[in-house]
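[1] heads up, no residue letters with this:
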C-alpha cells in the first residue's frame, strides 16, 4: 500500500473521521496496509469492516488500536472503539475507492508501473499464476491469492501495490454485466487479456452474447492507448479488437485463426502426465521450446496469453520458455496432481475441484483421458464429478452432456456427487449420471451418490481393485469436492 494519512483515506472514501473513545484525533497518522480480516491487522493497518452472510466485521473493531491499527472503515460508529473510525455509507464501495486512490498514487510517483488486467470464462487464475511467475523475474509483482477477482478481492489485492511495485496482475471476474467495468474503474489496465468466452454463469447472464459483452468491458476499460491481448481462436474474443483503444496483440494455437502477428504454439504434444510441450513461435519467426510443468493441454492457451504479455514487456522468448517450464504448482485445486494412499488404496489424484463449468469440466475430463495414455499398463480412470451451477434453463441437458462426454472419452467409472441437503444439486448430479448411462456406460460403472463420503468409499474400493488408478475431482464449490481433495492430499 502507498503510505496514506487518515485524512487522505477519509478524503478518498468520502468518510467522516471519528476519533477513538477517550483519545485524540490523529488525521496525520500514516497507514501502510489494509485488510478485511481483523486477525491480519498490525501496526499501521487499516481494517475495513465488511458485513458478510455469517460474520459482521464491525464486531471485531474493538481492540484494534491496541494492536497498532490506525483506522477502521465502518458504516456506523462502533461504541467504545480504541481506534479512529472512518464512517462511510458502504464499506465495500469505500474499499474500492481506497484501492483506486492507491493505484493513482502509485502512478503519480512517476516510477515505472504496469497494470495488467485479465478475464475469461476459464483459465483466469492459472494465467494469473503463470504471468506472475514470468513478471516476477523482471521486477516486484503483485497478484491476487487464489481467485481474488471480485469487488472485494480485487481492491484488497490492489492495496498491496506499494512504492516498489513494478507490475500488478489484476484478475477480473463477473457474474453480471457491469461488474468488470466497475473493477476497471478501480484498476484501469495498461494491458488487458481476454482468454475465452464460455458458458460459465450462463444462468446469470442469459446468453453467450451477454457473457461476451461482460468480458469486453475489460477492453473498454483500458487506459488511453492501452494494449488488448486477445485469443485469436475464440470468435467472441477476436471481435473485441474493434473496440480496443490502441494496439492489439494476438495469441492462438489454431493456424486458421492466428495471423502472422500472433504468438502461437506449434507441434503440441502431451506426456503421460498430460503435461504439454510445444514450440512457442513469435511473429518475427523466433522460436523457443516450452515444456509445461503443470498438467492440462488446455494450459497451452493460458501459457500463450501470459507469454504474449511478458514478451510485450521485454522478456526474451527463451527466458519465457524456461520460466513457464519451471512452474510446478499453481493456485490450489487446479489440476493439482498428487499420489494418495488412503487406507491402503493407492491412486493418482488430479484435483481440479476449485469450481466447474462445461468448458472446464470437459478440459478436466480430457486430461483424465490422456493420463497415462503411453504407459505399458493403462490406468483405471475414475471421474468424480459434482454439479455445475448458474447454467440457466438447460442445466439438466448440460449435465447430461457432460456425462455423455465422459462416456465418449472412455472413462472407466463415473461417480456423480449430489447432495443430501440441496435437492437441486442432487438432481443435477443425477442428470450427469444419466447422460453417462444413456451414452453406453454400463450401470456397474456409473454411480450417483449423495455425499462425498459415499464417493470416497467407492474410490477406495475401485483403487483397491485396480492397482494403477487415476482419479479426477471436478465440480462446483458447492459440491464439496475440494474438501474431499484436502482430506486426501492435505499437504497439496
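    Ah, there it is. As the structure is a computational prediction, the values presented were derived from the model and not from experiment.
[2] okay, CA-based contacts and neighbour counts for the rest of this
    Will do.
[3] just checking, residue 305 touches residue 193?
    Yes - under the criterion of CA atoms under 8 Å, residue 305 makes contact with residue 193 at 7.2 Å.
[4] any residues in contact with both of those two?
    229-230 (CA atoms under 8 Å, 6 or more residues apart in numbering).
[5] what comes up buried for the top helix by length along the chain?
    Using DSSP state H to assign secondary structure, the helix with the most residues in the chain is helix 91-108. Buried residues in helix 91-108, defined by neighbour count with 16 or more other CA atoms under 10 Å: 91-92, 94-103, 105-106.
[6] Show me what the following helix or strand past it is in contact with.
    Following helix 91-108 in sequence order, the next helix or strand is strand 114-119 (DSSP states H and E). Contact with strand 114-119 is made by 124, 128, 166-173, 187-195, 215, 218, as judged by CA under 8 Å, 6+ apart.
[7] related to what we said a few turns ago, gap between the longest helix of the chain and the chain center?
    Centre-to-centre, helix 91-108 and its host chain are 22 Å apart (CA atoms, centre = their mean, to the nearest Å).
[8] Which other helices and strands does it contact?
    On a contact count with 3 or more CA pairs under 8 Å, 6 or more residues apart in numbering; DSSP states H and E, helix 91-108 meets helix 6-13, strand 71-74, helix 153-158, helix 179-186.
[9] I'd like to know which of the ones you listed is closest to residue 336.
    helix 153-158 (23.0 Å; CA to CA).
[10] neighbouring contacts of the closest one?
    By CA under 8 Å, 6+ apart, the list of residues contacting helix 153-158 from outside reads 34-36, 95-96, 98-100, 102-103, 142-144, 147-148, 168, 170-172, 183, 186-187.
[11] also this one, for the comparison:
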C-alpha cells in the first residue's frame, strides 16, 4: 500500500533530524537484523555494552522508518497529535543547541517488512557493527521468497563500514552466504565447529532440585569460558548471548567481563524467561505470542527440565486459519507425549487440544478448561504446590501474562518482567478473540 504524502513528509523530516544528531555526536552504531531473535540479541548486546559505555537501544518496539529516527533523537512518537510532534521537534532542537551527554553507542534493531526497508535505513544510518541473526520464511507477504528476504536483510551487512565488524550466524547457510558482500571484518557465532565464537556443553542448572537457568562453555580462540545464565531456559537464546559477546569484543570488552554482565540477562519479556512463582514454584513465561511450532518448542524445554510436578497452561493460538484444528491438536499431542501432570487450557480453540489429550488417554481429572486467563490464573493460584514448574504460553490476544502476574512471587515487578505492561495495555480488559 502506498504511503500517504503526510507519512512521506514525516519520514523525510525524521531522517533529516536524526542525520543531524548522528553528525553532531558521532555515536558508534550496532545494527541488528534477522528473521527471528532480533529483540533478544538487541537486549543481550545492550546488556554487555552498557556495562562499559553509555548506550541507548530502541525505545519500545521502535524498529522501523519512524521508530529508529525517534530512538536516535530520544523521543517518543507524536502519534496523531501535532502538539506532541512539536514536542519531538523541540527536544531535537535542544539536543542540537544545548550541551547534552549523548550515548556513545546506539544498539538498533532494524526491522524489514517490505523490500527496500533496509536499504532506506542504511542510507542515513552508518553501521559500525552489523549482526545478522538468521534468515527464515517470516514476513513473506511482501517478498517473493526466502532468498528475496535474505537479500534485503543482507544489505545491513553490506552497509557495515570497512573498519567495522560483521557478525554472522555460522549455523545458518543463508546468513553465511552474505559474507562475501561485506568489506568489513567478518566473525561468526553458533554451535557448529566452524563458528569463531562457539557454544558447547549446554546444561541446566539446579540448586536443591530447583531449576536456576542454564550454563554452557564459550569457546573462543582456544579459550574455554564457563557461562551461566540464571534466567534463561531456551537454548536458542544462546545465539543472542554469543552475538553480544562478539559485539563486546569489538569494543574492547574482554570475554570474562562480557560473560559476567550476562549472568542475570533476561530475554525480552514473555520469551521463555524463568520467573519465581508463589509457594517456591517456578514459571516459564513464554506469553509473548504462540504458534504450533513455538508451543511445541516450549514444551520440549519443559520436557528436558527436572521438577516434582509439571503444569502446562496454554492459551489459544490465533490466526491459524484452516490449520486451527490441526495445529491445536498437534500441541495437545505434545502435551500428552511429554508427560505433564496437569493441563490448563484457555480459550475455545484450545478445546481441540483438550480433545486430543482425552483421545490419547490423559486423565480427565488433570485437565482444567477456562474461557479466559483471569479465571485460569485464580484456579492455578489455588492448586500450585512447592516445587511446581509451570509453563504459560498463548497468543498475544489471549493475554496469558495475566496468569503469570497472578502466580508470580513478586507481582510488584510485573512491569519489569512481563510483556504488555504499558499503561495502555494494562487498561485493556481481556476480550475474547
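    Looks like it came in fine. Just so it is clear, the model here is predicted, and its values are computed rather than measured.
[12] my read: residue 44 of the second structure touches residue 238, true?
    No - using CA under 8 Å as the test, residue 44 of the second structure is too far from residue 238 to be in contact (9.8 Å).
[13] Now for these two: what residues contact both?
    Residues within reach of residue 44 of the second structure and of residue 238 at once, by CA under 8 Å, 6+ apart: there are none.
[14] residue in the second structure matching residue 268 of the first structure?
    The alignment partner of residue 268 of the first structure in the second structure, by TM-score structural alignment, is residue 202.
[15] helix or strand for its match, which one?
    strand 197-207.
[16] Would you mind listing the buried residues in that strand?
    Applying 16+ other CA under 10 Å to strand 197-207 of the second structure flags 197-200, 203-205 as buried.
[17] how big is the angle separating the following helix or strand past it from strand 197-207?
    Remark: after strand 197-207 of the second structure, the chain's next helix or strand is strand 210-220, criterion DSSP H and E. Relative orientation of strand 210-220 of the second structure versus strand 197-207 (axes from the mean of the first three to the mean of the last three CA atoms, to 10 degrees): 160 degrees.
[18] for strand 210-220 of the second structure, packing partners?
    Under the contact criterion of 3+ CA pairs under 8 Å, 6+ apart, strand 210-220 of the second structure touches strand 197-207, strand 223-229.
[19] and the longest one, how far out from the chain's middle?
    For strand 197-207 of the second structure, the distance between its averaged C-alpha position and the chain's averaged C-alpha position is 20 Å (CA atoms, centre = their mean).
[20] Now the counterpart of residue 157 of the second structure in the first structure: which helix or strand?
    Structural alignment (TM-score structural alignment) places residue 157 of the second structure against residue 219 in the first structure. Applying DSSP H and E as the criterion places residue 219 of the first structure in helix 208-220.
[21] ditto for residue 456 of the first structure
    Using DSSP H and E, residue 456 of the first structure falls in helix 452-465.
[22] Could you tell me which residues within that helix count as buried?
    Buried-residue list, helix 452-465 of the first structure, by 16+ other CA under 10 Å: 452, 455-456, 458-460, 462-464.
[23] With residue 247 of the second structure as the reference, measure out to the nearest residue to residue 126 of the second structure once chain neighbours are set aside.
    Excluding its sequence neighbours, the residue lying closest to residue 126 of the second structure (CA to CA, 6 or more residues apart in numbering) is residue 29, at 6.7 Å. Shown here: residue 29 of the second structure relative to residue 247 of the second structure, a distance of 11 Å by CA to CA, to the nearest Å.
[24] Overlap in contacts, those two.
    residue 129.
[25] how far off helix 452-465 does whichever helix or strand comes after the helix holding residue 456 of the first structure point, in degrees?
    Where DSSP H and E defines the elements, the next helix or strand beyond helix 452-465 of the first structure is strand 469-474. Here strand 469-474 of the first structure runs at an angle of 160 degrees relative to helix 452-465 (the same axes, to 10 degrees).
[26] and strand 469-474 of the first structure, which stretch of the second structure?
    Alignment of strand 469-474 of the first structure against the second structure: residues 388-393, by TM-score structural alignment.
[27] Next, the mean deviation of that stretch compared to the first structure.
    Its aligned residues in the first structure lie a mean 1.8 Å from stretch 388-393 of the second structure after superposition (mean CA distance after the TM-score superposition for the first structure).
[28] so how far is that stretch off the chain centroid?
    19 Å.
[29] which bit of the first structure covers stretch 102-109 of the second structure?
    Going by TM-score structural alignment, stretch 102-109 of the second structure sits over residues 164-171 in the first structure.
[30] chain center to the matching stretch: distance?
    Put simply, stretch 164-171 of the first structure sits 16 Å off its chain's centre (CA atoms, centre = their mean).
[31] Would you mark the buried spots in it?
    165-171.
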